[in-house]
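A.B. asks: What follows is a predicted protein model with its sequence.
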Amino acid sequence: MSTDTSDYTGDVEVGGPPATRVLPGLTISKLAVSEMANNAYLLTDAATGDALLVDAAADPEALQAFIGDTRVTTVVTTHGHWDHHRALPEVVAASGAVTVAHPADAADLPVPVSHPVEHGDTVAVGDQVLEVVHLRGHTPGSVALVWRGGEGAGTHVFTGDSLFPGGVGNTQQDPERFAQLVDDVEQRLFGTLPDDTWVYPGHGADTTIGAERPHLAEWRERGW
């Protein structure tokens, strides 16, 4: 259970200020960019000051202002869709950050992936460790990142476009892709994470595993 006492809700608007929560060991900041209202997340390790950016989605000027003087050492792209990596070349050029993505989506990115990751791998930011969860269906190489912050920090998962409030990501009405995604989300997220896990999606509002868990059967029944 997190002891975060900030007023963080995860509600951000394009053109508006970021939302930030300071947790034991890690600060998480969220910014919305682009006409697609993409979420970018900056995860800064308290001990070293190193930071990891999740999805350099768009608007490099806004992202650079968001990052400021923070030392971004890693950029993780959750999946290969164009709206999640349009600012990646500029952010990498400015920071020299290592680029991380799943090999199945790597060819869709505008820069080479210097650190490919598979399901079960980990990505470090300073002294903090994030677990890579491969969620197949929205794209072949979509990944989520799980941070198990421990006592006082709680568990947090960055899901890209694979899990949102109210359902899984878009699978273009393909029943096989939908079945794969909902199976992966059920087994690899709902099956391993506690109810109070905070969920940070690729667009829109945040949620928790506990808020979504009761609706899995509904999602399967409706097929999206």
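C.D. replies: Done, it's in.
A.B. asks: can we go C-alpha only for contacts and neighbour counts from here?
C.D. replies: OK.
A.B. asks: ok, now which ones touch the closest residue to residue 45 other than its chain neighbours?
C.D. replies: With Cα to Cα, 6 or more residues apart in numbering as the criterion, residue 45 has its nearest non-adjacent residue at 4.8 Å, and that residue is residue 26. Residues near residue 26 by Cα atoms under 8 Å, 6 or more residues apart in numbering: 43-46, 128.
A.B. asks: and here's the other structure:
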Amino acid sequence: MTYSGQVTVGGPADVHELKDLMITKIAVGPMNNNAYLLRCRATDEQLLIDAANEAETLLGMVGGDGIASVVTTHQHGDHWQALAEVVAATGARTYAGREDADGIPVPTDVLVDDGDTIRVGRVELAARHLVGHTPGSIALVYDDPHGHPHVFTGDCLFPGGPGRTTRREEFNSLMDGLETKLFDVLPDETWIYPGHGNDTTIGTERPHLAEWRARGW
């Protein structure tokens, strides 16, 4: 079946099958958060992005093989409600942006900085530190050697605009980071997996950057 990225709370997961990586997307309540399970096809090692909520649902998706690691994209509570239970059940190593780790009430094993590499089996993800939605938000870039890049943006980029900010300087910082670290260096075909809602692409959003700047959100 063709991957659409359209999932609903209580509904089935959707699976994006790449040559080296399988990406399973599921939505959990009550904030309609997306969680992503990445599985290296060569080693079967797994990594979870955002143990947002519904630990039983997430552990069911993980299955008997367990997970090696959990990455929390940022410190907002709707992205880590199930983290403690998932870590207790799996023994997974935890990752989070250095500037956000203190806001996550589960110890962070690995503090992530801009440009760091996070591995799942033989697959490498590059961390991009984006300041504005929170001080330590991170996006994860998988540069697929067999196709286009794939980026997990947390709450920093959605279809139709950047993530929520409360002050103009935060908005400007987030936009600067999105432009220099994502839009300026990634092709239009790049697939975007956000923390809530449907997926998008760099090419779909690129024509609207000036519009976002002008409106301020």
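C.D. replies: Okay, I see it. Just so it is clear, the model here is predicted, and its values are computed rather than measured.
A.B. asks: measure the spatially most central residue of structure 1 to residue 14 of structure 1 for me?
C.D. replies: Closest residue to the average C-alpha location of structure 1: residue 158 at 3.0 Å, with Cα atoms, centre = their mean. Between residue 158 of structure 1 and residue 14 of structure 1 the computed distance is 19 Å (Cα to Cα, to the nearest Å).
A.B. asks: With residue 209 of structure 1 instead?
C.D. replies: 25 Å.
A.B. asks: Repeat that for residue 112 of structure 1.
C.D. replies: 28 Å.
A.B. asks: In structure 1, what stretch matches the helix of greatest length in structure 2?
C.D. replies: The helix that spans the most residues within structure 2, counting by DSSP state H, is helix 168-178. Aligned by TM-score structural alignment, helix 168-178 of structure 2 falls on residues 175-185 of structure 1.
A.B. asks: now swap in stretch 62-80 of structure 2 and tell me
C.D. replies: Taking TM-score structural alignment, stretch 62-80 of structure 2 hits residues 67-85 over in structure 1.
A.B. asks: ok so residue 37 of structure 2 is a strand residue?
C.D. replies: Yes. Per DSSP: H, G, I helix; E, B strand; the rest coil, residue 37 of structure 2 lies within a strand segment.
A.B. asks: How many residues are close by it?
C.D. replies: Using other Cα atoms under 10 Å, residue 37 of structure 2 has 21 other residues around it.
A.B. asks: any idea how far residue 107 of structure 1 is from the corresponding residue of structure 1 for it?
C.D. replies: Under the alignment (TM-score structural alignment), residue 37 of structure 2 pairs with residue 42 in structure 1. From residue 42 of structure 1 over to residue 107 of structure 1 the distance is 24 Å, taken as Cα to Cα.
A.B. asks: what's the span of stretch 71-86 of structure 1, first residue to last?
C.D. replies: Per Cα to Cα, stretch 71-86 of structure 1 runs 20 Å from first to last residue.
A.B. asks: Equivalent analysis for stretch 103-112 of structure 1, please.
C.D. replies: Across stretch 103-112 of structure 1, first to last residue, Cα to Cα, it's 10 Å.
A.B. asks: residues in structure 2 aligned with it?
C.D. replies: Going by TM-score structural alignment: stretch 103-112 of structure 1 matches residues 98-107.
A.B. asks: Check the mean deviation of the helix or strand where residue 100 of structure 1 lies from structure 2.
C.D. replies: Element membership for residue 100 of structure 1 (DSSP states H and E) is strand 98-101. Mean deviation of strand 98-101 of structure 1 relative to structure 2 after superposition (mean Cα distance after the TM-score superposition for structure 1): 0.4 Å.
A.B. asks: Residues contacting the helix or strand following that strand, please?
C.D. replies: Downstream of strand 98-101 of structure 1, the next assigned helix or strand under DSSP H and E is helix 103-106. With Cα under 8 Å, 6+ apart as the test, helix 103-106 of structure 1 has contacts from 79-80, 112-113, 116-118, 139-142.
A.B. asks: Let's see that with 7 Å instead.
C.D. replies: Helix 103-106 of structure 1 is contacted by residues 79-80, 113, 116-117, 140-141 when judged by Cα atoms under 7 Å, 6 or more residues apart in numbering.
A.B. asks: Which strands or helices does the following helix or strand past that helix pack on?
C.D. replies: Going down the chain from helix 103-106 of structure 1, the next helix or strand is strand 115-116, by DSSP H and E. Counting contacts by 3 or more Cα pairs under 7 Å, 6 or more residues apart in numbering; DSSP states H and E, strand 115-116 of structure 1 is packed against strand 98-101.
A.B. asks: burial count for residue 34 of structure 1?
C.D. replies: So residue 34 of structure 1, with other Cα under 10 Å, has 16 neighbours.
A.B. asks: Show the contacting residues for it.
C.D. replies: Contacts of residue 34 of structure 1 by Cα under 7 Å, 6+ apart are 14, 58-59.
A.B. asks: try 10 Å this time
C.D. replies: 14-15, 57-59, 62, 83-84, 86 (Cα atoms under 10 Å, 6 or more residues apart in numbering).
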